[in-house]
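> dropping the sequence and predicted coords here.
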Amino acid sequence: MAGRAVGNLLGLAVLSYLSQRPMHPYELSRAMRDHGDARSIKFSHGSLYMVFQQLAKAGFIVEQETVRQGQRPERTVYALTDQGRLEMDDWLRELVAEPAHEYPRFVAALALIAALDPSEVVELLTERRQRLAAQQAEIRKLIDDTVAAGIHPLFLVEEEYRLALLDADHAFVTRFIEQIDNDWGPMWAAFHRQGEAGPS
């Protein structure tokens, strides 16, 4: 995304919502929160307004009108431009088709985990597995309740993906604990003691 005029994924969300109809930033923010997008895209009131400015500067959106409701302040309504629609389509296609290298915190921890004693690691992994199970149950309930309310599963596909990642994480942690308990523990403990002793 380095070559894009606006690289913040919040910008893609704005383009997507404006492809449905023109909106002002406050209305779009409320729609994103109502639809649960805050679970997938990090944003705040300030960051959203900044992204609107960036998209307008890039020519992807344009001011359409200024409206006022009652005693509320005036709000500027923005519309998607043809250039903005092309950018949205291209950006979405890229994200769907091209896997990107990311830096999850857990992967960083795994790269350095030999610095901990294996018995402690088993305790920590057991704690992680319990928390993963709670998150899995939460998302399954969210999906089931939302579908039962009449929402098509298509609109929950990001939750299905999040659940699949949690399932994979849970399975990995379980297998890792078994490897430490059944095979790697003694060698790892010896390596850890040697590291604690330091250079002779």
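The structure has been received and is ready for your questions.
> drop to CA atoms for contacts and neighbour counts, all remaining ones
Fine.
> centroid-nearest residue for this protein?
By CA atoms, centre = their mean, the mean C-alpha position of the chain lies nearest to Ser40, the distance being 4.0 Å.
> ok, that residue - contacts?
The contact partners of Ser40, taken as CA atoms under 8 Å, 6 or more residues apart in numbering, are Glu158.
> so what's Phe52 up against?
For Phe52, counting by CA under 8 Å, 6+ apart, the contacting residues are Gly11, Val14, Pro25, Ile61.
> most neighbours among those residues, which one?
Ile61 (24 neighbours; other CA atoms under 10 Å).
> how many residues are close by the residue lying closest to it once chain neighbours are set aside?
Excluding the flanking residues, the one nearest Ile61 by CA to CA, 6 or more residues apart in numbering is Leu80, at 4.5 Å. Look at Leu80: counted by other CA under 10 Å, it has 26 neighbours.
> wait, Leu80 sits on Tyr17?
No: under the criterion of CA atoms under 8 Å, Leu80 is not in contact with Tyr17, lying 9.1 Å apart.
> hmm, back to that, what's near enough to touch the residue nearest to Ile61?
Applying CA under 8 Å, 6+ apart, the residues near Leu80 are Leu15, Leu18, Ser19, Pro22, Phe60, Ile61, Val62.
> here's the one I want to compare it with:
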Amino acid sequence: MPARETSAVPHKPKRPANALALAVLGLLLEQPMHPHAMAGALRERGMDRAFKLTTGSLYDTVRALTRDGWIEADGTEQVGNRPARTVYRHTAAGREGFTDWLDELIREPSPEYPRFLSAVGYLGALGRVRAAGALRERAAALRERIEQGAEDYRTAREEHGAPRLFVIEAEYAAAMARAELAWVEHTADEVERGTLAWPEGADGE
């Protein structure tokens, strides 16, 4: 009895653990690209603020995505006398896996554990003066980050012609930073006015 033919089921690649992998997969959804072009696009859009971007980390990520079946080589590209560069594209399973993963990340809020959230729970240990000073310094850093983000966003949109949808994460980051700044400044005001109750004996002064 002849063996039954079965249609091939695409293997679901193992999900990467870092944000850079997600960014690389997103870029390749637009078009095939070599790592040098990926790095340029990520920097132009200001996405390198969300993760550490180095030549080594990018090539390590591309190798891992290739190994795990997310992407594959799509030929080479050479300009002038420069060495040929390998261009990558999604595999069929990688493209489907990426959109499924993206849908899940956007649809389902998941717990995140920023260091500030852990540290601010022990604000009282600093004492009023030191706590207020730390909050004011954080507020200044947040204002600087917001201003720099706005400039990077303007550059990406106006000078590099990036469509708004391609840099919309910068709008989200700015909204989150403004919300944090408002909370930090309000809390610093409360500490300085003495309207935020402090544990007895924990003034630290």
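In hand now; what should we look at? Given the structure is predicted, the values throughout are model-derived calculations rather than measurements.
> neighbours of the aligned partner of Thr66 of the second structure in the first structure, how many?
When the first structure is aligned by TM-score structural alignment, Thr66 of the second structure is paired with Ala56. By the other CA under 10 Å criterion, the neighbourhood of Ala56 of the first structure contains 18 residues.
> who's in contact with Ala56 of the first structure?
Residues near Ala56 of the first structure by CA under 8 Å, 6+ apart: Val62, Glu63.
> wait, a strand at it?
No: Ala56 of the first structure sits outside any strand when classified using DSSP: H, G, I helix; E, B strand; the rest coil, being helix.
> now do it against Pro99 of the first structure, distance only.
28 Å (CA to CA, to the nearest Å).
> swap in Arg128 of the first structure?
26 Å.
> show me which of the two is the more surrounded one.
The residue with more neighbours, out of Arg128 of the first structure and Pro99, is Arg128; 16 against 8, by other CA under 10 Å.
> may I see the contacts of Leu80 of the first structure organised as JSON lines, with distance to Phe52 of the first structure and secondary structure added?
Output for the contacts of Leu80 of the first structure, formatted as JSON lines (distance: CA to CA, whole Å; DSSP: H, G, I helix; E, B strand; the rest coil):
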{"residue": "Leu15", "distance to Phe52 of the first structure": "9", "secondary structure": "helix"}
{"residue": "Leu18", "distance to Phe52 of the first structure": "11", "secondary structure": "helix"}
{"residue": "Ser19", "distance to Phe52 of the first structure": "14", "secondary structure": "coil"}
{"residue": "Pro22", "distance to Phe52 of the first structure": "12", "secondary structure": "coil"}
{"residue": "Phe60", "distance to Phe52 of the first structure": "9", "secondary structure": "coil"}
{"residue": "Ile61", "distance to Phe52 of the first structure": "8", "secondary structure": "strand"}
{"residue": "Val62", "distance to Phe52 of the first structure": "9", "secondary structure": "strand"}
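> tabulate those residues (CSV), appending distance to Ile143 of the first structure.
Output for the contacts of Leu80 of the first structure, formatted as CSV (distance: CA to CA, whole Å):
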residue, distance to Ile143 of the first structure
Leu15, 26
Leu18, 26
Ser19, 26
Pro22, 29
Phe60, 34
Ile61, 33
Val62, 36
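> map Phe166 of the second structure onto the first structure.
So, by TM-score structural alignment, Phe166 of the second structure is matched to Phe155.
> about what we covered before: which of the contacts of Leu80 of the first structure are buried?
Leu15, Leu18, Ser19, Pro22, Phe60, Ile61, Val62 (16 or more other CA atoms under 10 Å).
> spatially nearest residue to Glu190 of the second structure (excluding sequence neighbours)?
Leu196 (5.3 Å).
> confirm that the one you found sits in a strand.
No: according to three-state DSSP, Leu196 of the second structure belongs to no strand; its state is coil.
> that one against Ala188, yeah?
No: counting by CA under 8 Å, Leu196 of the second structure does not reach Ala188; the two are 9.3 Å apart.
> neighbour count: those two, which is higher?
Ala188 (22 against 13).
> surely the more buried one and Arg136 touch.
Yes: using CA under 8 Å, Ala188 of the second structure makes contact with Arg136 at a distance of 6.6 Å.
> quick one: the strands in the first structure?
Applying DSSP state E to the first structure gives strands spanning 61-67, 75-80.
> need the winner for burial among the ones you listed.
Across the strands of the first structure, averaging neighbours per residue (mean count of other CA atoms under 10 Å) puts strand 75-80 on top, at a mean of 20.
> where in the second structure does that strand fall?
Per the alignment by TM-score structural alignment, strand 75-80 of the first structure matches residues 85-90 in the second structure.
> show me the contact partners of stretch 31-38 of the second structure.
Val24, Leu27, Leu58, Tyr59, Val62, Asp74, Arg85, Thr86, Val87, Tyr88, Arg89, His90.
> can you show me the helices along the second structure?
19-30, 35-44, 55-67, 92-107, 115-120, 128-154, 168-193 (DSSP state H).
> looking at the ones you listed, which is closest to Glu200 of the second structure?
helix 128-154 (11.7 Å; CA to CA).
> any buried residues in that closest one, and which?
Buried-residue list, helix 128-154 of the second structure, by 16+ other CA under 10 Å: 128, 130-132, 135-136, 138-139, 142, 146, 149, 152-153.
> and if you look at stretch 33-45 of the first structure?
Phe43.
> and Leu18 of the first structure, what's its match in the second structure?
By TM-score structural alignment, Leu18 of the first structure lines up with Leu28.
> brilliant, that's me finished.
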